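Asks: Sequence and predicted structure, then a few things I'm wondering about:
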Amino acid sequence: MGDQFRPLDDKQISFIRDQQLFFVGTAGAEGFVNVSPKGMDSFRVLSENRIAWLNLTGSGNESASHVLENRRMTVMFCSFDKTPLILRLYGNATVVHERDPEWQELVGLFPDFSGARQVFLLDIEMVQTSCGFAVPYFEPQGERPTLARWAEKKGKEGIVEFQKKHNLKDLNGRGTGLFESELSE
């Protein structure tokens, strides 16, 4: 059994800032559970009880549809270096889109990524740490430039076209709320 905390403490915040990879888990009331790896300087600790992460345009948009249905989200970090640790943040999330008033302030916390799709805010209800003794050693070799290059090549209009084709429904057919027009249907 891991140790449970609330709120985040300085040591945990420092650990989070040192990580280059995190995982996000969400689920609707029914259907598939989604777990996604994230990277690319897309995570921020806003306070001891709140975090934000920037979601970039990709092949699916599961987290968005799940959070619209129920706000539960888990974010997990693993240490792959000499000091083993797994840290999980459990809480309730909200989605902020480009059309929302707080978008500019939140997206400004991150590098200017082409293809920025949403910012997720997570209000932390519990922090849990566990040993991570079974997590193998890995050394990062750097970020993959593929997604950034793809988004830059597509441009704003190309990304919107891609999102309309691939990001409006999740794997279970539920809407993602990506575009305002989608919400009125």
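Replies: Done, it's in. Model, not experiment: these values are computed from the prediction. Numbering: from 1, shown residues only.
Asks: okay, CA-based contacts and neighbour counts for the rest of this
Replies: Noted.
Asks: In this protein, where's the longest strand?
Replies: The single longest strand within the chain, with elements called by DSSP state E, is strand 116-130.
Asks: Name the residues of that one that are buried.
Replies: 116-124, 126-129 (16 or more other Cα atoms under 10 Å).
Asks: quick one: which of these is nearest to W150?
Replies: The closest of those to W150 turns out to be A116 (Cα to Cα; 12.4 Å).
Asks: any idea of the angle the longest helix along the chain forms with strand 116-130?
Replies: Secondary structure assigned by DSSP state H gives helix 146-166 as the longest helix of the chain. Put simply, helix 146-166 runs at 110 degrees to strand 116-130, going by axes from the mean of the first three to the mean of the last three Cα atoms, to 10 degrees.
Asks: want to compare, so here's the second one:
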Amino acid sequence: MTFRRFRALPPLIVGAALLASCAASGPFPSLAPRAVERDLADSTAPIPPCLKDGQQAPESASRPAPPPAATVEPADPTLPARLDALKAKAGEGESAFVKAIDTASAAVSSAGAAGSESWVAAQQAVSRAETARAPTLDALSDLSALAVAAAQRQANPADAQALQGAIEAVQAIADRQAARIREVKAPLKSP
């Protein structure tokens, strides 16, 4: 070997050592049949090759216990009052928003060039309108939290339907408010 070949040897050794250190260590996944493979073996579906010829799954890979049967709760007698309160909160937010957005619309229509005093006043009026949406958005957030809790505890279907109806009603208000803000803000140009 020539000297040039020896010079290339140390980087190759270092590279091989680095690659060897990249090998995974620790527990490896089991090669036992997965639950889906065991389930297929019990049906008329084709049997996976790992289960053919009478091979048995190891004892440690026994089937998981079936999930407990879901129990449906009785109707919540307080839910209608809570939903009415949240819808009323959203309605209050809508009333405040309508007043604020009308003011903002007037300010935007009379706004001057970007950066002018009237433009700043219009921006502030739009910000006040966005802030006026807070009760509606809070009500929507509270309704969403109720929906998550109801889903986790398998709520009564009548309660779930009433909750869904309230969410859809408040979401429609929030969507209209967002669309109106975009419409009013559109003429305002950034400086």
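Replies: Nice, thanks for sending it over. Since the structure is predicted, the reported quantities are computational estimates derived from the model, not experimental observations.
Asks: Next, the TM-score between them, please.
Replies: Once the chains are laid over each other, their TM-score by TM-score structural alignment, normalised by the length of the first structure reads 0.18; 54 aligned residues with a Cα RMSD of 5.4 Å.
Asks: before we move on, back to that, what's the longest strand of the first structure packed up against?
Replies: Where contact means 3 or more Cα pairs under 8 Å, 6 or more residues apart in numbering; DSSP states H and E, strand 116-130 of the first structure is packed against strand 3-5, strand 50-56, strand 86-96, helix 103-107.
Asks: What about T103 of the second structure, how many residues nearby?
Replies: For T103 of the second structure, the neighbour count with other Cα atoms under 10 Å is 16.
Asks: Was I right to think it contacts S127?
Replies: No - contact status for T103 of the second structure versus S127: not in contact, 11.1 Å apart, counting by Cα atoms under 8 Å.
Asks: Nearest approach to A148 of the first structure belongs to which of the helices and strands packed on strand 116-130 of the first structure?
Replies: Across these, A148 of the first structure has its closest neighbour in strand 50-56 (9.2 Å, Cα to Cα).
Asks: Okay, angle between that closest one and helix 146-166 too, please.
Replies: Going by the same axes, to 10 degrees, strand 50-56 of the first structure makes 80 degrees with helix 146-166.
Asks: Identify each buried residue in the very next helix or strand once past strand 50-56 of the first structure, please.
Replies: Using DSSP states H and E, the helix or strand that follows strand 50-56 of the first structure towards the C-terminus is helix 62-69. Residues of helix 62-69 of the first structure classed as buried: 62-69 (neighbour count, 16+ other Cα under 10 Å).
Asks: just these now: which is nearest E105 of the first structure?
Replies: Within the buried residues of helix 62-69 of the first structure, the smallest distance to E105 of the first structure is 19.7 Å, found for A64 (Cα to Cα).
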